[in-house]
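Enquirer: sequence? don't have it. structure:
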């Protein structure tokens, strides 16, 4: 019997994956066992954080296939990723399926995309078999970009992005994990069915959600200044502002067939992502 471990099950993507796979999941790796979801098959629940090597080794012992949802955004995320990946290899994990980013690169405009590139490099060097799920920005996050008046501000210009619904990311992950050996060595880019600008997203969200949204263009300097009321951490400000710069660059505009190839269904539209 192949032992499948799932991380991130207290979150949206990992939780959907764990529930969908049900009895196929042998172990849930969570930071807090009290928050672990109850799923069919009642898998073993083991506590470990990505940055705790000893706990990760214990949690991953005997695991054949690991679904690794990327760690929470933080200034130490690269170290946490590498610690967990190295522990997985040392524990004898055979294959890792990692949720990466569509623009992962050492010089990615979206600064957190550089973290994903670093994790990918660690995975490729680990000796484990691997599958990379490179997600575009999440389409169902776009309403969260707005302030209390429904205004989205940023330096995105007229750039477009092929954003993907989190439900489609979960569907793709489930498809891979149902037959992981078939997908060894694949780099899957997960996008929605079309690319749209932030301004277009606001118009469509207004209709779909029944409340007003609008887009206000900012300069880079204005974008940093307007966000300092929420954080003064440089890495966090860089991440927020570079989200819009990455969209504006057009580098995330390409539509990929991989969601439909993996799942057998068309990817969800922006409107469908909210339902």
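Expert: Cool, got the structure. Everything numeric in this text was worked out from a predicted model, so none of it was measured.
Enquirer: going forward, measure contacts between C-alpha atoms and count neighbours the same way
Expert: Fine.
Enquirer: helices of the stretch 101-250 of the chain, start to end?
Expert: 111-124, 166-178, 198-209, 220-227, 234-249 (DSSP state H, counting those that start in this stretch).
Enquirer: can I get those in CSV including mean neighbour count?
Expert: Formatted as CSV, the helices of the stretch 101-250 of the chain follow (neighbours: other Cα atoms under 10 Å):
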stretch, mean neighbour count
helix 111-124, 21
helix 166-178, 22
helix 198-209, 18
helix 220-227, 15
helix 234-249, 20
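Enquirer: out of the ones you listed, the one nearest residue 34 is which?
Expert: helix 166-178 (22.8 Å; Cα to Cα).
Enquirer: so which elements touch the closest one?
Expert: helix 12-21, helix 258-263 (3 or more Cα pairs under 8 Å, 6 or more residues apart in numbering; DSSP states H and E).
Enquirer: most neighbours per residue, which of those?
Expert: helix 12-21 (a mean of 21; mean count of other Cα atoms under 10 Å).
Enquirer: next, the angle from it to helix 166-178.
Expert: 50 degrees (axes from the mean of the first three to the mean of the last three Cα atoms, to 10 degrees).
Enquirer: can you name the next helix or strand after helix 12-21?
Expert: Counting by DSSP states H and E, the next helix or strand C-terminal to helix 12-21 is strand 27-30.
Enquirer: following element in sequence after that following strand, please.
Expert: Following strand 27-30 in sequence, per DSSP H and E, is strand 44-47.
Enquirer: and the helix or strand just after that following strand, what does it pack against?
Expert: Where DSSP H and E defines the elements, the next helix or strand beyond strand 44-47 is helix 53-60. Under the contact criterion of 3+ Cα pairs under 8 Å, 6+ apart, helix 53-60 touches strand 44-47, helix 77-91.
Enquirer: out of the ones you listed, which is closest to residue 275?
Expert: Using Cα to Cα, the helices and strands packed on helix 53-60 put strand 44-47 closest to residue 275, at 30.4 Å.
Enquirer: pull out the buried residues from the closest one.
Expert: Neighbour counts over strand 44-47 (16 or more other Cα atoms under 10 Å) mark 45-47 as buried.
Enquirer: now for it, which elements pack on it?
Expert: strand 27-30, helix 53-60.
Enquirer: mind redoing it with 6 Å?
Expert: strand 27-30 (3 or more Cα pairs under 6 Å, 6 or more residues apart in numbering; DSSP states H and E).
Enquirer: what sits up against the strand it packs on?
Expert: 5-7, 43-48 (Cα atoms under 6 Å, 6 or more residues apart in numbering).
Enquirer: circling back to that earlier point, can you redo the helices of the stretch 101-250 of the chain as TSV with distance to residue 261?
Expert: Output for the helices of the stretch 101-250 of the chain, formatted as TSV (distance: least, Cα to Cα, whole Å):
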stretch	distance to residue 261
helix 111-124	22
helix 166-178	9
helix 198-209	26
helix 220-227	38
helix 234-249	25
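Enquirer: the structure to be compared is supplied as follows:
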């Protein structure tokens, strides 16, 4: 049986994938903290972090297909990604499925999209077969960008975002892992069913969550100033602000039918995405 490795199984996307495949596939869950790994029938657990080459090589030994959920945002994420991708290739992994970003490229407006572009280059150069899941922003997280007064602030203007539910990303990943060969060297654009402005997202999410939410359009200068109180590093500030600038520029507005085509069900609406992420 094909051995599938899944990273991020303690998180929302990787965890849902692991549960969807449990009992139907030979799984190895690669986690940083084995105490947090989900207990699933027949699943192995291996411990490694992306930046630890020796541990990664051991965890990936014998793996045929790898789902690599992108690492948490950090100043060193590119190096961590490249280390793990290289370890996967050296361990003999045949195919890697990577959660990327719709705007992944060296000059992406969303600065973290450049990290994903760098990872995609490393994957293409690795010699492994690949499947790239280019996710839009997560629709079930956008409403939680609101501050304590319920205001989402940022320079998105009237731009639109075709945000996708994390549950839909997981459903697509599970579909790919059930028949990896059918998705060899493919790139998919994963979006929601519609492109919404931030004002529309605030109004609809607020109505669903029973909370007063609104959107306040900032200039780029105001956005940096309003976030200065957090004391974050410049790369993090750039990521926060460029999230909205990418929306304003139209970089994340295109709607794709890939979720429905791959999973057989329509992409979740904003309200359905929020419902799927509730505990």
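Expert: Structure's in. What do you need? Since the model is a prediction, treat every value here as computed from it, not as a measurement.
Enquirer: ok so, going back, got the helices and strands packed on helix 53-60 of structure 1 as CSV, with distance to residue 144 of structure 1 columns?
Expert: Below are these laid out as CSV (distance: least, Cα to Cα, whole Å):
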stretch, distance to residue 144 of structure 1
strand 44-47, 30
helix 77-91, 23
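Enquirer: just those: most buried one?
Expert: helix 77-91 comes out most buried of those by mean count of other Cα under 10 Å, with a mean of 22.
Enquirer: quick one: average offset of it versus structure 2, please.
Expert: Mean deviation of helix 77-91 of structure 1 relative to structure 2 after superposition (mean Cα distance after the TM-score superposition for structure 1): 0.2 Å.
Enquirer: closest to residue 94 of structure 1 out of the buried residues of strand 44-47 of structure 1?
Expert: For these, the nearest to residue 94 of structure 1 is residue 46 (18.8 Å; Cα to Cα).
Enquirer: state the number of residues packed around the closest residue to the closest one other than its chain neighbours.
Expert: Of all residues not flanking residue 46 of structure 1 in the chain, residue 29 sits nearest, at 5.1 Å (Cα to Cα, 6 or more residues apart in numbering). Residue 29 of structure 1 has 26 neighbours, counted by other Cα atoms under 10 Å.
Enquirer: which residues touch residue 102 of structure 1?
Expert: By Cα under 6 Å, 6+ apart, the neighbours of residue 102 of structure 1 are 134-136, 189.
Enquirer: farthest-apart pair in these, please.
Expert: 136 and 189 (7.5 Å).
Enquirer: grab the nearest non-local neighbour of the aligned residue in structure 1 for residue 245 of structure 2.
Expert: Aligned counterpart of residue 245 of structure 2 in structure 1: residue 245 (TM-score structural alignment). Excluding its sequence neighbours, the residue lying closest to residue 245 of structure 1 (Cα to Cα, 6+ apart) is residue 156, at 5.4 Å.
Enquirer: verify the stated contact: that neighbour with residue 248.
Expert: Yes - with contact defined as Cα atoms under 6 Å, residue 156 of structure 1 reaches residue 248; the gap is 4.2 Å.
Enquirer: thinking again about what came up before, can I get the buried residues of strand 44-47 of structure 1 in TSV with distance to residue 19 of structure 1?
Expert: As requested, the buried residues of strand 44-47 of structure 1 are exported to TSV (distance: Cα to Cα, whole Å):
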residue	distance to residue 19 of structure 1
45	14
46	17
47	18
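Enquirer: between those, which is nearest residue 122 of structure 1?
Expert: Of the buried residues of strand 44-47 of structure 1, the one sitting nearest to residue 122 of structure 1 (Cα to Cα) turns out to be residue 47, at 22.7 Å.
Enquirer: report the contact partners of the closest one.
Expert: Counted by Cα under 6 Å, 6+ apart, residue 47 of structure 1 has contacts 29-31.
Enquirer: counterpart of it in structure 2?
Expert: By TM-score structural alignment, residue 47 of structure 1 lines up with residue 47.
Enquirer: how close does residue 186 of structure 2 get to residue 199 of structure 2?
Expert: 34 Å (Cα to Cα, to the nearest Å).
Enquirer: so which of the contacts of residue 102 of structure 1 comes closest to residue 234 of structure 1?
Expert: Among the contacts of residue 102 of structure 1, and counting by Cα to Cα, the member closest to residue 234 of structure 1 is residue 136, at 23.2 Å.
Enquirer: surely the closest one meets residue 163?
Expert: Yes - assessed by Cα under 6 Å, residue 136 of structure 1 is found in contact with residue 163 at 5.4 Å.
Enquirer: what residues are shared contacts of these two?
Expert: residue 191.
Enquirer: more crowded one of these two?
Expert: Using other Cα under 10 Å as the criterion, residue 136 of structure 1 and residue 163 rank with residue 163 on top: 31 against 27.
Enquirer: list the contacts of that one.
Expert: Here residue 163 of structure 1 is in contact with 136-139, 191-192 (criterion: Cα under 6 Å, 6+ apart).
Enquirer: now, which of these lie within strands?
Expert: Among the contacts of residue 163 of structure 1, none falls in strands (DSSP state E).
Enquirer: okay if I get those residues as TSV plus distance to residue 211 of structure 1?
Expert: Shown next, in TSV, are the contacts of residue 163 of structure 1 (distance: Cα to Cα, whole Å):
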residue	distance to residue 211 of structure 1
136	25
137	22
138	20
139	17
191	26
192	23
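Enquirer: and which of those is nearest residue 240 of structure 1?
Expert: Using Cα to Cα, the contacts of residue 163 of structure 1 come closest to residue 240 of structure 1 at residue 137, 12.3 Å.
Enquirer: residues contacting that closest one?
Expert: residue 163.
Enquirer: could you report the neighbour count for residue 58 of structure 2?
Expert: Neighbours around residue 58 of structure 2, by other Cα under 10 Å: 15.
Enquirer: no, scratch that, I was asking about residue 76 of structure 2
Expert: So residue 76 of structure 2, with other Cα under 10 Å, has 12 neighbours.
Enquirer: that one and residue 235 of structure 2: what is the separation?
Expert: 11 Å.
Enquirer: now for those two: what residues contact both?
Expert: Common neighbours of residue 76 of structure 2 and residue 235, counting by Cα under 6 Å, 6+ apart, are absent.
Enquirer: what lines up with residue 142 of structure 1 in structure 2?
Expert: Per TM-score structural alignment, residue 142 of structure 1 is aligned with residue 142.
Enquirer: what is the neighbour count of its match?
Expert: 17.
Enquirer: what does residue 150 of structure 1 give?
Expert: Neighbours of residue 150 of structure 1 (other Cα under 10 Å): 18.
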